[in-house]
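> Return a 3D structure for these sequence lines:
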Amino acid sequence: MPILSASVGLTRYRVVEEVPDSLIREIPEQLSKFAFQDIDHTSEERSFGWVNFDDMLDDKWSMSPPEKGQYFTFSLRLDTRRIQPAVLKKHYQIALNHEMAEAKKEGKNFISRDRKKEIKEQVTLKLRARSLPIPAVFEVVWNVPENRIFLATTNSKIMDMFEEYFNNTFDLNLEPLTPFFLAMETLGEEAVQKLESLDPTYFVG
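All right, here's what the predicted structure looks like:
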């Protein structure tokens, strides 16, 4: 769900390093450098990158800048092509039947394992080129003064992708603000040992 919705699932992070002013000034430039690359006219399986928070089609921030007061806002867009297994199986079998018919003309009664693998790869590429990628957008809000980042998802795979791509873009590391970390931040590092020894309480039998 978008961040501006009535309800949304969020993952909170802190930036581990201190962010220098020089890097803050370069944030728009880095977003553009690592912007989303469209794959509509290719056979690529997946593409991801940064886009405008206000419009997922705007990968040049021509509609609005990423700066919003003390915040930077942008989105991680992920486009993925998915081929249904039944569709791949059908067209792979059609290609195999055609290959076997051609082989029999040459007096052969089998298709090698390597050739079967090659045929499957060719069929997969053809089907990808004929299918449209499915877009997904995950919004990001970066509170620069407080060194906090909000990502509009709790999906672990998207979180991993976001953390790695954020590091590649800004050379900064993120740490999820889990309840354990928040308690440690509030109580201080001297409370770590006590926190680690706590057992969960189950309120439902």
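
> C-alpha only now, for contacts and for neighbours.
Fine.

> Now the strand or helix carrying Val141: buried residues?
Taking DSSP states H and E as the definition, one finds Val141 inside strand 134-143. Using 16 or more other CA atoms under 10 Å as the test for burial, strand 134-143 gives Val137, Phe138, Glu139, Val140, Val141, Trp142, Asn143.

> Then stretch 84-97?
In terms of neighbour count (16+ other CA under 10 Å), stretch 84-97 has its buried residues at His91, Tyr92, Ala95, Leu96.

> residues touching the first one, list them.
When you say that, I think you mean His91. Taking CA atoms under 8 Å, 6 or more residues apart in numbering as the criterion, His91 is in contact with Val123.

> here's the other one to compare against:
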Amino acid sequence: MGLLNGPLTFSRFMVVGRPPSDFSEFIDQRIKRHAFHGIGTDAQEKIMGWVGIENLLDTDFRHASYAWGDYLLFSLRIDRRSVPPSLLKIRALEAEQQHLKETGRKKIDKATREQIRDSVRQGLLGRTLPTPSFYEICWSVSNGSLLFTNLSEKVMQDFQDLFKASFDLTPLPYVPWDPQVMDKETAGNVEALQTADAGAVDPKTLGREFLTWLWFKSEERNGTILIPGVGETEINLVRRLVLESGDGDYSESVVCQGMHADLKEGRDALRRGKKIKEARLKLSRDAATWEFTLKADRFQFQSLKMPVVMDMKEEQENRDGRVLERIYLLETVIRSMDRLFAMFVSLRLPENWQHERTRMEKWLQSSSGQ
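Okay, the predicted model is just below:
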């Protein structure tokens, strides 16, 4: 599974609210109360609850199996039933014909047709086996941050609803330009960008501008950047880049792929005003390397490959240490990207941006990008 091993895709949240003083007992009671207890024999379309992260059948959470040091690790299970539209259509037509035959009528009014359709649908749901899905959670209690291993808006909303009902705390989706999650300096810089006399910046576009700046930095000094509070870090764009212009039905995308995608097509798209929506990045520091796709609009990580942690299949005590080491490596790449973003926002201020922008324009117009 992603949090314990293998590639990892996740969205980020900040947990808002004041937890009770007896937090450990509170969590133990609430996670068990809202554990997954199976889907009934009726026609429920969806049922969800918490299960163990290692044993997906664990709904007892004995010995606080969700507790790993300062972290709470567990999974969300959602079972859904659905009826294929084509099956519902044919069964409803059959039921309507049967109704006409039994009543001797020639037509069915709208209300009756809807009742028949609903009855057929409920009957089909009751005979349909649910499909289970599992999503992992890593909750850092000390700093109120949380990772959820899915990017779907629908699934994230289900998670937020159950989490709030379970723990009386609110998980807010994280983006680094949200004043509720930023440090004071970065929050002040974002506010200054919004109110700048010479061209105010929409915070929602900052993620895309950030990825464009990262592309530029990846080709300057061989991609080496001195990140405040982190140190010398090398960052490169690899294999895939998605650019977009416009909104909604009027959006137009360009996808560039290749081992290191010389990305000539991507440069042309930038010159035409497109913004980078997502990029595959490789970040290296010391002897560690991370590779992932960063989605600019929500700052979500997709298919993150982390530095190798030794085999998890060993004694429990050592294994627990390996899991915590993996979480440490996960937090390291997240912190690096957040600080890179804060660095970009500082440079993006009007008094700093002209110099950086001039260099970026020269880079963009050059044939080699050097």
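
> what's the TM-score for these two chains?
After superposition, the two chains reach a TM-score (TM-score structural alignment, normalised by the length of structure 1) of 0.86; 202 aligned residues with a CA RMSD of 2.4 Å.

> quick one: buried residues of the lengthiest helix in structure 2?
Using DSSP state H, we find that the single longest helix of structure 2 is helix 316-348. Of all the residues in helix 316-348 of structure 2, those buried under the rule 16+ other CA under 10 Å are 322-324, 326-327, 329-330, 333, 336-348.

> again with stretch 30-43 of structure 2
Those would be Arg30, Ile31, Lys32, His34, Ala35, Phe36, Ile39, Ala43, for stretch 30-43 of structure 2 by 16+ other CA under 10 Å.

> Then stretch 99-112 of structure 2?
Neighbour count says stretch 99-112 of structure 2 has His99 buried, by 16+ other CA under 10 Å.

> Output the residue interval of structure 1 matched by whichever strand in structure 2 runs longest.
If you go by DSSP state E, structure 2 has its longest strand at strand 231-245. On structure 1, no counterpart of strand 231-245 of structure 2 exists by TM-score structural alignment.

> Give me the buried positions along that strand.
233-245.

> out of the residues you listed, who's nearest Glu278 of structure 2?
Val242 (5.2 Å; CA to CA).

> Let me know the distance separating that closest one from Lys106 of structure 2.
56 Å (CA to CA, to the nearest Å).

> Helices along structure 1, start to end?
21-33, 85-105, 113-130, 156-170, 179-187, 192-196.

> Can you give the distance of the fifth one from its chain's centre?
Using CA atoms, centre = their mean, to the nearest Å, the mean C-alpha position of helix 179-187 of structure 1 is found 28 Å from that of the whole chain.

> what does the last one give?
Remark: helix 192-196 of structure 1 is offset 33 Å from the chain centroid, using CA atoms, centre = their mean.

> Now do the buried residues in that helix.
So helix 192-196 of structure 1, judged by 16+ other CA under 10 Å, has zero buried residues.

> Distance of the residue nearest to Gly9 of structure 1 when sequence neighbours are not counted relative to Glu67 of structure 1?
In this structure, Gly9 of structure 1 finds its nearest non-sequential neighbour in Thr153, 5.5 Å apart by CA to CA, 6 or more residues apart in numbering. Going from Thr153 of structure 1 to Glu67 of structure 1 by CA to CA gives 21 Å.

> wait, isn't Gly17 of structure 2 in contact with Thr170?
Yes: judged on CA atoms under 8 Å, Gly17 of structure 2 makes contact with Thr170 at a distance of 6.4 Å.

> Please say which of those two ends up with more neighbours.
Neighbour count, other CA atoms under 10 Å: between Gly17 of structure 2 and Thr170, Thr170 has more, with 18 against 13.

> residues in structure 2 matched by stretch 113-128 of structure 1, start to end?
The alignment of stretch 113-128 of structure 1 onto structure 2 (TM-score structural alignment) covers residues 110-125.

> now what about the matching stretch, what contacts it?
Ala43, Gln44, Glu45, Arg81, Ser82, Val83, Leu88, Arg91, Ala92, Ala95, Glu96.

> what about Thr153 and Glu67 of structure 1, which has more around it?
Neighbour count, other CA under 10 Å: between Thr153 of structure 1 and Glu67, Thr153 has more, with 21 against 13.

> my guess is the more buried one contacts Phe138, does it?
Yes: between Thr153 of structure 1 and Phe138 there is a contact under CA under 8 Å: 6.6 Å.

> Any chance of JSON lines for the buried residues of strand 231-245 of structure 2, columns distance to Gly49 of structure 2?
JSON lines is the format used below for those (distance: CA to CA, whole Å):
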{"residue": "Thr233", "distance to Gly49 of structure 2": "40"}
{"residue": "Glu234", "distance to Gly49 of structure 2": "41"}
{"residue": "Ile235", "distance to Gly49 of structure 2": "39"}
{"residue": "Asn236", "distance to Gly49 of structure 2": "40"}
{"residue": "Leu237", "distance to Gly49 of structure 2": "39"}
{"residue": "Val238", "distance to Gly49 of structure 2": "38"}
{"residue": "Arg239", "distance to Gly49 of structure 2": "38"}
{"residue": "Arg240", "distance to Gly49 of structure 2": "36"}
{"residue": "Leu241", "distance to Gly49 of structure 2": "37"}
{"residue": "Val242", "distance to Gly49 of structure 2": "36"}
{"residue": "Leu243", "distance to Gly49 of structure 2": "38"}
{"residue": "Glu244", "distance to Gly49 of structure 2": "37"}
{"residue": "Ser245", "distance to Gly49 of structure 2": "40"}
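
> Fine by me, thanks again.
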